[in-house]
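Enquirer: Could you look at this predicted model? Sequence included:
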Amino acid sequence: MPDALEDLNAYVDASRPEFERRLAELVAIPGVSADPAHAADIARTAEHAAALLRDAGLAARVVPTAGSPVVVGEYLAGPDRPTVTIYNHLDVQPADPAQWRTEPFRLTVDGERYAGRGSTDDKGPALTALQAAQYAVARALPVNIRFVWELEEEIGSPNFEAFVRAEGSRLRTDVVLVSDSIWIAADRPAIDYGLRGLVTFEVTIETGTNDTHSGLTGGAARNPLTELAGIISECVDPVSGRILVPGFADTVAPVTDEELDDFVASGFDVATFMAAHGLTSLRSADTREVLRRVMAEPTFEVHGLTGGYTGPGVKTVVPPRATAKLSARLVPHQDPQAVFALVRDFITARHPDARVELEAALAPYLGPRTGPYAEAASAAVEYAFGRRPAFVREGGSIGAVLTMDQHLRAPVILLGLSLPSHGYHAPNEHYDWTQAAGGIRMFVHYFHHLAARPARA
């Protein structure tokens, strides 16, 4: 065992009280980025996060943006040494106390379980990496370590790209580690190398100015709800989920058998998946097919229909307008703007008075699953958790990953620590010491690997 790792296990065990104290302090600040009423809490989160970085031996600064600030922490071993940047976010989702068994903004420690809003998404993983950096700083490991902690991730990172652009060369790095993803199974580590993109849009049909009596106008009057249902069924088969818009998937690269084998090796179980999400049936019960659909294929989803009467009983009116709230999840090589234009043109060619409006667009991401930085990540995970990780793709989207990939021009590796049971965005969200302890070992091993690389010329 290399000298730098000799006392790591003892350090991890001894650091638990400090980790719990830091996590309790952060959880106690309700930094809900979606609610302007919590703007002061966002500012408090930033200042406290900077104090935590300094307490761990790093320099820290709070960088203002047009919205919420970004917190940057740095340990500089030397300009000729490799640099690792670790990204997390510290803003959180809202929490309704009535839905929680404990107070959401007070950390509740129950054995190894840490319950509280933000405990797993993403304050716990952020502090896990910080505990590892503290170890590296105290031992003067010859690697530059930078933290970038965002406070607007939960609202789509609207100012993060401007921050990265403004920082320019100050953010130069050799690799970026992102700890904001979820393993597929608790007993099998996973590294995400791909993220689906997203296009959200609304389709509106307006055929009048007010509700009309269906007994007086029905049959002659156009019904916008009925027409919207028809539009949706022209775009996607409701039974199979197959997307019917011509050209929609032309640029999609089929997932390989090798990739699918790794998806399956992640420990995914169909029954567990259904139970975790409260699903009573699926479009397929085949493991490989479910994984293909969730990780590597695009989707066309309906999220809501507005229009007409929705109160008790039936009100026999023909509504004057209706709107469908829709999205498409995209996979690598699909361009979100091009996909939206394709869908918009497909709909309006058949329904000229349909109004199709783009809400948001986010490109998919495909990172490395081979090469020195991915292999170093795999080795670090295996060292910390005792099993080789599966390389998988995430079904969701992280806007900051795309920004860093585009502007920092360094490999972005997703080293998540959260488990399916931790309850991302859900009531009773929690983290646990087993994942934190393993995560500290994982990050230290990665730092140690980079420190062993030769100095730059």
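Expert: Noted; the coordinates are in hand. Numbers count the residues shown, from 1 in each chain.

Enquirer: only C-alpha atoms for contact and neighbour calcs from this point on.
Expert: Noted.

Enquirer: The stretch 201-350 of the chain: strands as residue ranges?
Expert: Assigned by DSSP state E, counting those that start in this stretch, the strands in the stretch 201-350 of the chain fall at 212-213, 301-306, 317-318, 321-330.

Enquirer: need these in CSV with distance to Tyr373 and mean neighbour count, can you?
Expert: Formatted as CSV, the entries for those read as follows, by distance: least, C-alpha to C-alpha, whole Å; neighbours: other C-alpha atoms under 10 Å:
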stretch, distance to Tyr373, mean neighbour count
strand 212-213, 64, 14
strand 301-306, 35, 14
strand 317-318, 60, 22
strand 321-330, 26, 22
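
Enquirer: Go through those and name the closest to Val245.
Expert: Smallest distance to Val245 across these (C-alpha to C-alpha): 11.7 Å, for strand 321-330.

Enquirer: Just want the angle from that closest one to strand 301-306.
Expert: Regarding strand 321-330 and strand 301-306, their directions subtend 170 degrees when assessed with axes from the mean of the first three to the mean of the last three C-alpha atoms, to 10 degrees.

Enquirer: Run through who's touching stretch 112-126.
Expert: If you take C-alpha atoms under 8 Å, 6 or more residues apart in numbering as the criterion, stretch 112-126 is touched by 23, 26-27, 87-93, 95, 102-109, 179-180, 416-418, 422-425, 428-434, 436, 439.

Enquirer: Of the residues you listed, grab the buried ones for PyMOL.
Expert: Below is the selection syntax for PyMOL that covers the buried ones among those, with 16 or more other C-alpha atoms under 10 Å defining burial:
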select buried, resi 23+26+27+87+88+89+90+91+92+93+95+103+104+105+106+107+108+109+179+180+416+417+418+422+423+424+425+428+429+430+431+432+433+436+439
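
Enquirer: take a look at this one as well, against the first:
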Amino acid sequence: MSQNILHEEDYILQRTKKLPINTLPSSDNLILTPTASIPIRLNSPHIPISELSLENRHHNERSTTSTPQLKSETISTGNTNFQIESPPPLTNSSSTTSNNNFMPVPFTNDLPQLLHKWTHTHSILCCISYQNLIYCGTQDGKVLIFDITTYSLRNEIIISDNQQSQSVSVLTLCLNYDGLLFVGGSDSLVRVYDQNQFTCKYIVYSLVDIGDIYSLAWNEENETLYIGAQNASILWCKLDNQINTVPNIENLPHFRYDKFFDSKGPGGIKNTLQTRHELLRKNSSNCEKTPILYQLIECNYDDIIRFAHNGYVYCLEFINSSIGDYNESSYLISGGGDGIVNIWSNKLKKIASLQNDESILSMCIYDSLLYVGLGDSNINVWDLMTLQMIRTFQCEDQEVLSLDIYNDSLYKACTGLYKMSMKSTDCIKMETEIINTTKIFTHESKTFLVAGGNKSLSLWDITDDKETEESSISTNSFKFSNDDLLIMLKKYISFKTISKYPELYLEDNRHCAQFLIRLFNNFGAYQTKLLPVKNGNPIVFAEFKKNNKNSDSHSRVLWYAHYDVVDATRHEAKEWKTDPFKLVAKEGNLYARGVSDNKGPTLASIFTVGELYNKQELNCDVVFIIEGEEECGSIGFQQVINESKNLIGEIDYIMLSNSYWLDDVTPCLNYGLRGVINASITIKSDKPDRHSGVDGGVSREPTMDMVHLLSSLMDPKTKDIKIKDFYKDVLKITKQEEELYDKIKNQLPNIDINSLQLKWRNPSLTIHKIQVSGPNNNTVIPQLVQSTISIRIVPNQDLNTIKENLINKLRKEFDELNSENHLSINIFYEADAWIGDPNNKVYQLLYKNLKKHWAMEPLFIREGGSIPSVRFLEKCFNAPAAQIPCGQSSDNAHLKDEKLRIINLFKLRSILTCTLKDL
């Protein structure tokens, strides 16, 4: 809210089409047949190297050389799509296709810097990093180890010491914290190497012929290796399983006779690959060589999930954060050729399945979002905390062989390497050849991207110049100083939580909500949860329990806030003196979008409760409800809160800080807001747009009807609103209220009290705009005219009664015109008025503490704007609400150069600390 009051029409998005986000997670065990073809890098490793190189070359020639046009899609539920304003241009489709006319030209510093490029005789199929080393698995059975400090090849591991190595492709690599390197490939074996000595310590195998090994994952918690295989199974083993020492590995699965692969083909003739494989078996058995002792670890026969997928298990990832409502310390996530993401508990019990339309070839977890690369070029984005698919990125038809995330950019490996912006339609082609694998890592404060592909490996510096320091919420300890508050606010501000454009800022809103959840958890919250909102951003819920369980006080406080902000991008950003999403401190103020409305006050309240709790001084339960759609009319808020009443529990007091002082000097307490009814009125003719010189005067014109209709709503002399019983329930001013106005007049003599009363306690009607069809020139009779109006209502007026009387009034006046045109009325937004009790316990405590910390008498004020959730929360929990403004009248909320005075932020925290201690 702002003293420079804007009508909701100026900043509330009218969502004619909903943002299609499912609110219910998928937990079925889905069975699908993959429809995507097997990607080039996962063709049978037994194809001769020359043939595979030729196939790679043909694939590269078939692919387009132009930069693909990036599409950003939101998944549809039923027939609902979401329409956003330009740019990108308005469309009726759920996808926003890139167009060169709308694609911003990337700046030079948007292009990553290529630091070095290495070549190899065969393709690079996988890679990982550790400190200053890059490990690369190759098509010809080697692990190449490069040092990025010297750009040199540090070492080379040959998978086997005999001719068998020529038929092995290294398909996956994995590291653990004990310095072990796990290498899996096309021979069904996992080799375990010591990173320091580069020697093979163990060979892990299974009695089951599992085929190629496509994915590996190591769980530090239970020290277990997990294996994703070609036969659709997931295996696991511990390195302390029984170890057998043998002189050769000829009897392991990669040398066994296979009834399918090794039988004769049509005509009784063996194919070239088959003959070559038999020759390898013979040579490996008969050739003279120095005996090598192998340490073998066998996967137990029962340590396998057969048919974990109905396709190859291409991806395995571990995550240690929350997933849905499940209470596990870590989860295994697998992706397969069947297009399914399976989520497994610690005991390898499948707890959820997420369906995708194509084969899953790559996965990446960023924060609590799962990015899934598919065989049809799509990248689906799943929120693992709510198990919702929230977004889809789409380019041209190219398999997503690998992907990774850094800041607001997504790096995709396919026929080329692409940097795709998640905030715009930018798509930069960094490489032109086939890229099989990518990995992002950080070393010495710089961020690098390594990309391996067709006979080459490239290293890119993708370090972002903007400040991306990680907050200290990742640690278990936390400081509660004001400096820590500012550091955390800087991070909080950096999230572009613009709810008006969900297709552009879905990730920012989700990351911000998860940031708050982590912050609450680190501060010791009793419970936290993201409450999914259909077609909207989630609501953050957190609860702190009082420290003294034996005290007689049983008060429960609900703190309401919002983390979304109004837009400050595109042309709005040009008017700012600083970057709207970088916190800037100057002249005693903090400048940034949302610093005053509402991120600064929100974070101050969180720090207040967190510090009290950690000092064992919290004397009441505190529940936080922080929504992400307040600036768009609190979409879905009431439904979710009603459905979550059992979770939230009983509430005694509701508090918020989403308002401002009357001036820049005098502290205030806000105890009242007007309500609002927004309506659009449309009058339409059956005839098309016409020329006034041809058809003028022939029939009634929609615009003339609209003028008569609107003029009937207000008396031109008295300015009274002419709706039935409109003023009937307006409360008369009381003696106590007059005393509050007298105090304002005494302390602020330049304030016009009559003007305040008109804005605060009197209802009003406003005509915001009138729009017509046609080309808008001076000779056209428009077929259609639409007007938008708002009615501000005051406490004790019944919203539903006024709404009904408004509609009846308009229809009655229109009928009296005897017009052949058609009238339609749409009430698209409404909010109840709210009035608090300045004499209740919370207001009196706030008043006392405001006076104490500011050393002056605070003022009780009201405001002419609306916050829809305040009165709703009062009704929902039968509890009184109290609002303590944090900002000054000059804070410029919703405007350019939004600011918050630093001392106001710190004082709010001190005032809340004293108040919560006394409740």
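Expert: The structure has been received and is ready for your questions. Since the model is a prediction, treat every value here as computed from it, not as a measurement.

Enquirer: Once they're superposed, tell me the TM-score.
Expert: Put the two chains on top of each other and the TM-score (TM-score structural alignment, normalised by the length of structure 1) is 0.86; 422 aligned residues with a C-alpha RMSD of 2.3 Å.

Enquirer: got TSV for the strands of the stretch 201-350 of structure 1, with distance to Leu151 of structure 1 too?
Expert: TSV is the format used below for the strands of the stretch 201-350 of structure 1 (distance: least, C-alpha to C-alpha, whole Å):
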stretch	distance to Leu151 of structure 1
strand 212-213	48
strand 301-306	27
strand 317-318	45
strand 321-330	24
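
Enquirer: Quick one, which of those strands gets closest to Gly168 of structure 1.
Expert: In this view, the strands of the stretch 201-350 of structure 1 are compared for proximity to Gly168 of structure 1 by C-alpha to C-alpha, and strand 321-330 is the closest at 29.1 Å.

Enquirer: hang on, Val294 of structure 1 packs against Gly396?
Expert: No: using C-alpha atoms under 8 Å, Val294 of structure 1 is not in contact with Gly396, being 9.2 Å away.

Enquirer: Could you find the closest non-adjacent residue to Phe607 of structure 2?
Expert: Beyond its immediate neighbours in the sequence, the residue positioned closest to Phe607 of structure 2 (C-alpha to C-alpha, 6 or more residues apart in numbering) is Phe480, lying 6.7 Å away.

Enquirer: isn't there a helix covering that neighbour?
Expert: No: Phe480 of structure 2: not assigned to a helix; according to DSSP: H, G, I helix; E, B strand; the rest coil it is coil.

Enquirer: The residue mapped onto Ile517 of structure 2 from structure 1: what's its closest spatial neighbour, skipping adjacent residues?
Expert: Applying TM-score structural alignment, one finds that Ile517 of structure 2 aligns to Ala50 in structure 1. The spatial neighbour of Ala50 of structure 1 that comes closest, neighbours along the chain excluded (C-alpha to C-alpha, 6+ apart), is Ala60 at 5.4 Å.

Enquirer: my guess is the one you found is in a helix, correct?
Expert: No: Ala60 of structure 1: not assigned to a helix; according to three-state DSSP it is strand.

Enquirer: Could you check how far it is from Ile145 of structure 1?
Expert: 12 Å (C-alpha to C-alpha, to the nearest Å).

Enquirer: Tell me the residues that contact both of these two, please.
Expert: When contacts are counted by C-alpha under 8 Å, 6+ apart, Ala60 of structure 1 and Ile145 have Glu74 as shared neighbours.

Enquirer: just checking, Asp891 of structure 2 touches Pro885?
Expert: No: with contacts counted by C-alpha under 8 Å, Asp891 of structure 2 stays clear of Pro885, the gap being 11.6 Å.

Enquirer: got the residue ranges for the helices in structure 1?
Expert: Along structure 1, counting by DSSP state H, helices occupy 8-27, 39-55, 124-138, 160-167, 214-217, 224-235, 257-265, 270-277, 287-296, 336-350, 372-385, 399-408, 433-451.

Enquirer: hmm, back to that, who's in contact with the residue nearest to Ala50 of structure 1?
Expert: Applying C-alpha under 8 Å, 6+ apart, the residues contacting Ala60 of structure 1 are Ala50, Ala51, Leu53, Arg54, Val71, Val72, Gly73, Glu74.

Enquirer: which one of the residues you listed is nearest Asn210 of structure 1?
Expert: The shortest gap between Asn210 of structure 1 and any of these belongs to Val71, at 50.9 Å (C-alpha to C-alpha).

Enquirer: out of everything not next to it in sequence, what's closest to the closest one?
Expert: Val62 (4.6 Å).

Enquirer: same deal with Ser179 of structure 1?
Expert: In this structure, Ser179 of structure 1 finds its nearest non-sequential neighbour in Gly416, 4.3 Å apart by C-alpha to C-alpha, 6+ apart.

Enquirer: so what corresponds to that neighbour in structure 2?
Expert: Counting by TM-score structural alignment, which is the criterion used here, Gly416 of structure 1 corresponds to Pro885 in structure 2.

Enquirer: And Gly194 of structure 1, by the same measure?
Expert: Aligned partner of Gly194 of structure 1 by TM-score structural alignment: Gly672.

Enquirer: Out of the contacts of Ala60 of structure 1, who's the most crowded?
Expert: With neighbours set by other C-alpha atoms under 10 Å, the maximum within these is found at Gly73, which has 26 neighbours.

Enquirer: what residue of structure 2 matches up with that residue?
Expert: Matched to structure 2 by TM-score structural alignment, Gly73 of structure 1 sits across from Ala542.

Enquirer: these two touch, right, its match and Phe523?
Expert: No: the pair Ala542 of structure 2 and Phe523 fails to qualify as a contact (C-alpha under 8 Å) at a distance of 10.7 Å.

Enquirer: From the chain's centre, how far out is whatever helix or strand Ile134 of structure 2 lives in? Work that out for me.
Expert: Secondary structure assignment for Ile134 of structure 2, by DSSP states H and E: strand 133-138. The chain centre lies 32 Å from the centre of strand 133-138 of structure 2; the measure is C-alpha atoms, centre = their mean, to the nearest Å.

Enquirer: just checking, what packs against it?
Expert: Counting by 3 or more C-alpha pairs under 8 Å, 6 or more residues apart in numbering; DSSP states H and E, the packing neighbours recorded for strand 133-138 of structure 2 are strand 124-130, strand 142-147, strand 170-175.

Enquirer: Can I get those in JSON lines including distance to Ser755 of structure 2 and mean neighbour count?
Expert: Compiled in JSON lines, these are given as follows (distance: least, C-alpha to C-alpha, whole Å; neighbours: other C-alpha under 10 Å):
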{"stretch": "strand 124-130", "distance to Ser755 of structure 2": "66", "mean neighbour count": "23"}
{"stretch": "strand 142-147", "distance to Ser755 of structure 2": "72", "mean neighbour count": "20"}
{"stretch": "strand 170-175", "distance to Ser755 of structure 2": "70", "mean neighbour count": "24"}
